[in-house]
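> Sequence first, then the predicted structure:
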Amino acid sequence: MKQITVLEKYPVFTLEVNKGETSYTSIDEIFAFLRSQIEAHPIATYIGEFDHYAHTSSLEEGKINEEIKAAKNIICCFGKVLPKPEVLAVRPRSIGVAEMTDSFVISFLEAPNPDANGAMEKWVKDIVNTKH
């Protein structure tokens, strides 16, 4: 897993998993695993999924990199305190999974909560060589 800056300002954690490194064969299988991790977490709550590929491809002006075969976000929240209204701007969390020809690229924006980052990083790393 590496940390990069996307569009010159967004701190993102990302991991490319070659399809030979995981027993998961689709985004939906990966999402079933991630959802089980979210639901087992003592604080996180599952919110939903967003099919970014379907949305973008439905737009007349939509453009998708031809190497991307599918792309979805799974959405959850780790919020256990709400100290001020502006905190809402950095919630909820989203983990994106893009299916490429030979790999899955999994990424998420760095959270202000180190525990949330740690949990998401573990979940993403567990996709590698996971047997289900």
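Now that the structure is in, tell me what you want to look at.

> switch to C-alpha atoms for all contacts and neighbour counts from now on
Will do.

> how about Lys63, secondary structure?
Put simply, Lys63 is coil when judged by DSSP: H, G, I helix; E, B strand; the rest coil.

> Below is structure B, check it against A:
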Amino acid sequence: MKRSILLDTHPMYSLEILKSETDVTSINDIIEHFKVKIEENPEAKFITVFDHYKHTKELNGEILESILDAKNLLFCFGHTIKNIEILAFRPKSIAICETKESFILEFLETPRPEVNAWMQSWIKALKR
């Protein structure tokens, strides 16, 4: 996965998976994959799926022409609340974008390295 800095301040991870490199055929397939991974992790809790594409369409907003679909999977790894500030890192979101040729998956870096590793492994598991 590629680690970069978004807007000069936000560390994030991203991976583009060509459709020819995966067995999934839609964002919904990817979401089901993540739901299984969340269920398997005793710290994780599924929250919801936000249909970002539909929301933007309903607002008559601008959508990059190459985007066919875009959703965010929302979930949480929080097992403690040791300070108020940690709440700003929760819940987690994995952004999933579909183009004609690929799926692009992204998430913002968390303060817990093991959580970043778990999410990276879930995403990388989508590649053949």
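Everything's here; your move. Here the structure is a predicted model, which is why all the values come from computation and not from measurement.

> check the fit of the longest helix along the first structure onto the second structure and give the mean distance.
Identified as the longest helix of the first structure according to DSSP state H is helix 27-40. The superposed helix 27-40 of the first structure is, by mean CA distance after the TM-score superposition for the first structure, a mean 0.4 Å from where its aligned residues fall in the second structure.

> neighbours around Glu39 of the second structure, how many?
Glu39 of the second structure has 12 neighbouring residues, counting by other CA atoms under 10 Å.

> Now for it: which residues touch it?
Applying CA atoms under 8 Å, 6 or more residues apart in numbering to Glu39 of the second structure gives the contacts 45-46.

> Next one: Val105 of the first structure from Ile127 of the first structure, what distance?
Distance of Val105 of the first structure to Ile127 of the first structure, given as CA to CA, to the nearest Å: 11 Å.

> intersection of neighbour lists for these two?
The contact sets of Val105 of the first structure and Ile127 overlap at Val17 (CA under 8 Å, 6+ apart).

> Asn72 of the second structure reaches Ile47, doesn't it?
No - using CA atoms under 8 Å, Asn72 of the second structure is not in contact with Ile47; the gap is 10.7 Å.

> Now for Lys2 of the first structure: which residues touch it?
Residues near Lys2 of the first structure by CA under 8 Å, 6+ apart: 13-15.
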